[in-house]
Structure formats: structure tokens, C-alpha cells
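In: sequence plus predicted model, see below.
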Amino acid sequence: MCLGIPGRIVEITDPANHLAKVDVSGVQRTISVRLLEKDMPEPDDWVLVHVGFAMAKIDEEEARLTLAAVAQLGSAYTDEIEAFDSSQII
């Protein structure tokens, strides 16, 4: 199962290549924000992350509610966080 998980932008690490560091439940990873280039996120913005890409900007309340809901999925949520932790953009 693949989930879109809320993450908070920590920093824009490579603006030319549309890369940003995001924090998802304490796991930090570099992701692509290219799909949001018309509304580029900034540090402390929340985004919905799926397979290493920021798919949409979301507000903090939506992020909080979504994180609470996906945490109730148990192993599906844990598996997704583990997959996120072990992934990287090359």
C-alpha cells in the first residue's frame, strides 16, 4: 500500500533542481518539489508526500488530521514510514 503522508518542509536544499528536505514523523529526507514549482513551498510549509515527490501543499491542520488518521492504519503507516526512511532521490 502506498500512502500520501504529510511532511513539513525543513529547507529548500537545491532550488535549481527543485529539491527540499522534508520531515515526516521525525524522518528527514530530500524530496522533489518540482510538481509544485508554480506554488513553491517554503520552510515550515506542509506538503503531501508520495514516493519522494511533494504532490500538494496542505495546511497544518490538514496535516495534523491526516497524520492522526494514517497512524490509526497501524502497520501500513509503519511500513510507509520505514520505506520513506530507506528511500532517497538519486
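Out: Great, that's in hand. Since the structure is predicted, the reported quantities are computational estimates derived from the model, not experimental observations. Numbering: from 1, shown residues only.

In: alpha carbons only for contacts and neighbour counts from here, please
Out: OK.

In: quick check: longest strand of the protein.
Out: strand 5-14 (DSSP state E).

In: need the outlier residue of this structure, farthest from its centre.
Out: Distance from the centre of the chain peaks at residue 16, with 19.2 Å (CA atoms, centre = their mean).

In: putting a second one here so we can go through both:
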Amino acid sequence: MCLSVPAKVIEIYADEWRAKVDYLGSAKTVGIGMLDEVRPDQYVLVHAGEAIQIIDEQSALESLHYWKEVLEL
């Protein structure tokens, strides 16, 4: 089974293949090469260090709520 966690895009790096994201309160660098036109303030699903899908804010926030509950954050 594979899991992905929503992350908010903070910054797109100049190489346009990587982005800084807020990943459950931590800043992480993830690959964005599999997605078209990722922009700051969008939410993406991250799996194994790669953004695999752009998702809407409401879905991301709902999912983050459950992740925080499970992880007791």
C-alpha cells in the first residue's frame, strides 16, 4: 500500500524541477517534474519525495486534519 501526504507549495526553484513545500509543518524539497504548471500556494500530494498530483485546498486541509490526528500533532 502506498501513502501520500498533502503539502503546500511554498516556492518553485529556478530549475523548475523542484519545489519547497510545507510538509506537516516542515519545509522539504520535493520533485515536481511529473506535474505541469505547479504554482506557489497550491497543494500537492507527495509520495516518496515526488509531487504526484495537484489537489484542491479543501481536500488537502481535510486530509491534513486526519494526518495530524493520527500522528498526534
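Out: That came in fine, so what should we check first? Just so it is clear, the structure is predicted and the values come from calculations on it, not from any experiment.

In: TM-score for these two?
Out: TM-score for the superposed chains, counting by TM-score structural alignment, normalised by the length of the second structure: 0.85, backed by 73 aligned residues with a CA RMSD of 2.0 Å.

In: one step back: helix or strand next in line after the longest strand of the first structure, which one?
Out: Downstream of strand 5-14 of the first structure, the next assigned helix or strand under DSSP states H and E is strand 19-24.

In: in that following strand, which residues are buried?
Out: 19, 20, 21, 22, 23, 24 (16 or more other CA atoms under 10 Å).

In: mean shift between the longest strand of the first structure and the second structure?
Out: Taken over the aligned residues, the distance from strand 5-14 of the first structure to the second structure averages 0.8 Å (mean CA distance after the TM-score superposition for the first structure).

In: residues in the second structure aligned with that strand?
Out: With TM-score structural alignment applied, strand 5-14 of the first structure matches the range 5-14 in the second structure.

In: identify the residues contacting that stretch?
Out: Stretch 5-14 of the second structure is contacted from outside by 18-24, 38-47, 60, 63-64, 67, using CA atoms under 8 Å, 6 or more residues apart in numbering.
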